[in-house]
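Engineer: Sequence and predicted model, in that order:
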Amino acid sequence: MRGTTGSDVIEHPGAAADDVPTRQRIIEATVRLIVQEGVRSLSHRRVARSAGVAPGAPYYYFKTIDDLLVHAFEEAFEREEPGLAAALQAIAAGEDVATTLATFLHARLADREYLVLLNEFWVVALADERLRPLGRAWGQRLQQELSQYLDDESAAIMAVSLIGGLAQWATVADPPMTVEQLARVLRRGLVGPTSSSVCGVPD
């Protein structure tokens, strides 16, 4: 350790020269590699090279690849938090549930990196129980919020399931689904083919 005078900074092993903390650079590099090459390609050495940090830096912050994955996927879920919060506020203010969720989902589906991360997450979570709480927390939070505006808890679970399913379908859909198409799918799933009640707009 050295003294800190003027512009001196105490650095962890492998700290980057720019203003982005080394730990964050490592997480961002992990996300980048997952998107480009998939989870199976990950190693501490490859992450260090992609992050532009010393080979030992990823080991310093994340002892295992599982640790890296947990933090990388946490970041992926955090990316959607502002949009999700805005959508829930709009629904609370009386906006149509199906259309509001469709607009939120459409914006997220336009982010190819997010789509790849999300689908990689669900695949890896099948085998890695450490990741499952992240998925449960996301689904339960959305379910609890939506249950206030839908007929019952089952409708809220259906909405969460539809959002997850549509995110998977979007990886192969051609052409991409529009907001209107997404809203129709959500509305049909939530209220059925003939009802016009809970989502505000007739089917």
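Structural biologist: Okay, I see it. Numbering: from 1, shown residues only.
Engineer: use CA for all of it now, contacts and neighbours both
Structural biologist: OK.
Engineer: residues near Ala51, how many?
Structural biologist: Neighbour count of Ala51, defined by other Cα atoms under 10 Å: 24.
Engineer: cool, Ser196 as well?
Structural biologist: Neighbours of Ser196 using other Cα under 10 Å come to 14.
Engineer: secondary structure class for it?
Structural biologist: Of the three states, Ser196 takes coil according to DSSP: H, G, I helix; E, B strand; the rest coil.
Engineer: Equivalent analysis for the one 4 residues further on, please.
Structural biologist: Secondary structure state of Gly200, per three-state DSSP, is coil.
Engineer: From Glu37, how far off is it?
Structural biologist: 43 Å (Cα to Cα, to the nearest Å).
Engineer: The two: which is more packed in?
Structural biologist: Taking neighbours as other Cα under 10 Å, Gly200 and Glu37 compare with Gly200 leading, 14 against 10.
Engineer: Check the burial of the nearest residue to that one once chain neighbours are set aside by counting its neighbours.
Structural biologist: The shortest distance from Gly200 to any non-neighbouring residue, by Cα to Cα, 6 or more residues apart in numbering, is to Asp96 (5.6 Å). Neighbour count for Asp96, taken as other Cα under 10 Å: 19.
Engineer: Structure two is appended below for comparative analysis:
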Amino acid sequence: MGVGKRTTRDPEGRRRMIIEAAAELIVEDGVGGLTHRKIAARAGVPLGSTTHYFESLTDLRDAALEFLAAMMDSGLAELGRELAGDQSVARVLARVFHQYLSDPVRVRADAAFYVVATQDPGLRPLATRWFDGLVDILSGITDQQTAVAVAVYGDGAMLHAMLHDTALSEEELEMTIERLMENTNA
């Protein structure tokens, strides 16, 4: 053995680094731009690591999407806590939507993810996770139809931001959400 410093192997840490690198690339370039080479370069690992830890690029992509979905779940949990506070539901939603819609990289990545999910039905549960989670949260505040209408509006606002390269203002978002919710107790 050499006299140099030994490094401790951390297979789970390396696997996590690869997943996180793939997730970052999905957010930046969309699902279709993933390659083993790009992921390994981003993670700072040898190219063979991506195939050592994942049988296929599809398996790695799915692990990265699950990672992003878990982050989405955290965001939904935080949104649920905020909506339970004293602020107007429309104001909170408008602020959260606006923050998201003001990030063009994320909006493009999510739009690309939606497109891929239409081609791969196995990805649909991940692609609809935010929508379904938002409807679940809002259904505790308003009726089911209104919850769905607000979630659909959020998806439409995402497409608007992508096509127009700008987010609707918080005021525009709040006004529309208030109108959608005006016949409820929110």
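Structural biologist: Cool, the structure landed. In this text, all values refer to a predicted model and were calculated from it rather than measured experimentally.
Engineer: Overlay them and tell me the TM-score.
Structural biologist: Here the TM-score for the pair of chains, by TM-score structural alignment, normalised by the length of the second structure, is 0.81; 183 aligned residues with a Cα RMSD of 2.7 Å.
Engineer: related to what we said a few turns ago, the residue nearest to Gly200 of the first structure matches what in the second structure?
Structural biologist: Under the alignment (TM-score structural alignment), Asp96 of the first structure pairs with Ser88 of the second structure.
Engineer: hang on, isn't that match packed against Ala186?
Structural biologist: Yes. Assessed by Cα atoms under 8 Å, Ser88 of the second structure is found in contact with Ala186 at 7.5 Å.
Engineer: Where does the most centrally placed residue in the first structure sit, in terms of helix or strand?
Structural biologist: Most central in the first structure under Cα atoms, centre = their mean is Phe77, positioned 3.0 Å from the mean C-alpha point. Using DSSP states H and E, Phe77 of the first structure maps to helix 65-79.
Engineer: chain center to that helix: distance?
Structural biologist: The chain centre lies 9 Å from the centre of helix 65-79 of the first structure; the measure is Cα atoms, centre = their mean, to the nearest Å.
Engineer: Measure how the following helix or strand past it sits relative to helix 65-79, angle-wise.
Structural biologist: Per DSSP H and E, helix 65-79 of the first structure leads on to helix 81-92 as the next helix or strand towards the C-terminus. In terms of direction (axes from the mean of the first three to the mean of the last three Cα atoms, to 10 degrees), helix 81-92 of the first structure departs from helix 65-79 by 40 degrees.
Engineer: How about residues contacting the very next helix or strand once past helix 81-92 of the first structure?
Structural biologist: Remark: after helix 81-92 of the first structure, the chain's next helix or strand is helix 97-109, criterion DSSP H and E. The contact list for helix 97-109 of the first structure (Cα atoms under 8 Å, 6 or more residues apart in numbering) reads 80, 83-84, 87, 90-91, 114-115, 149, 163, 167, 170, 177-180, 182-184, 186-187, 199-200.
Engineer: rewinding a little: mean distance of the helix holding Phe77 of the first structure to its aligned residues in the second structure, please.
Structural biologist: Averaged over the aligned pairs, helix 65-79 of the first structure sits 2.4 Å from the second structure after superposition, using mean Cα distance after the TM-score superposition for the first structure.
Engineer: residue range for that helix in the second structure?
Structural biologist: Helix 65-79 of the first structure corresponds to residues 57-71 of the second structure when matched by TM-score structural alignment.
Engineer: Show me what counts as buried in the matching stretch.
Structural biologist: For stretch 57-71 of the second structure, a neighbour-count test (16 or more other Cα atoms under 10 Å) marks Leu57, Leu60, Arg61, Asp62, Ala63, Ala64, Leu65, Glu66, Phe67, Leu68, Ala69 as buried.
Engineer: What segments of the first structure are helices?
Structural biologist: Under the criterion DSSP state H, the first structure contains helices at 22-37, 44-51, 57-61, 65-79, 81-92, 97-109, 112-127, 132-146, 153-169, 179-191.
Engineer: can you put those helices in JSON lines and add distance to Gly6 of the first structure?
Structural biologist: Shown next, in JSON lines, are the helices of the first structure (distance: least, Cα to Cα, whole Å):
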{"stretch": "helix 22-37", "distance to Gly6 of the first structure": "21"}
{"stretch": "helix 44-51", "distance to Gly6 of the first structure": "27"}
{"stretch": "helix 57-61", "distance to Gly6 of the first structure": "26"}
{"stretch": "helix 65-79", "distance to Gly6 of the first structure": "33"}
{"stretch": "helix 81-92", "distance to Gly6 of the first structure": "37"}
{"stretch": "helix 97-109", "distance to Gly6 of the first structure": "44"}
{"stretch": "helix 112-127", "distance to Gly6 of the first structure": "40"}
{"stretch": "helix 132-146", "distance to Gly6 of the first structure": "42"}
{"stretch": "helix 153-169", "distance to Gly6 of the first structure": "50"}
{"stretch": "helix 179-191", "distance to Gly6 of the first structure": "54"}
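Engineer: do you know which of these lies nearest Ile10 of the first structure?
Structural biologist: Closest to Ile10 of the first structure of the helices of the first structure, according to Cα to Cα: helix 22-37, at 12.3 Å.
Engineer: what's the closest one in contact with?
Structural biologist: For helix 22-37 of the first structure, contacts defined as Cα under 8 Å, 6+ apart pick out 12, 14-16, 39, 41-42, 47-48, 50-51, 53, 57-58, 61, 68-69, 71-73, 113, 116-117, 120.
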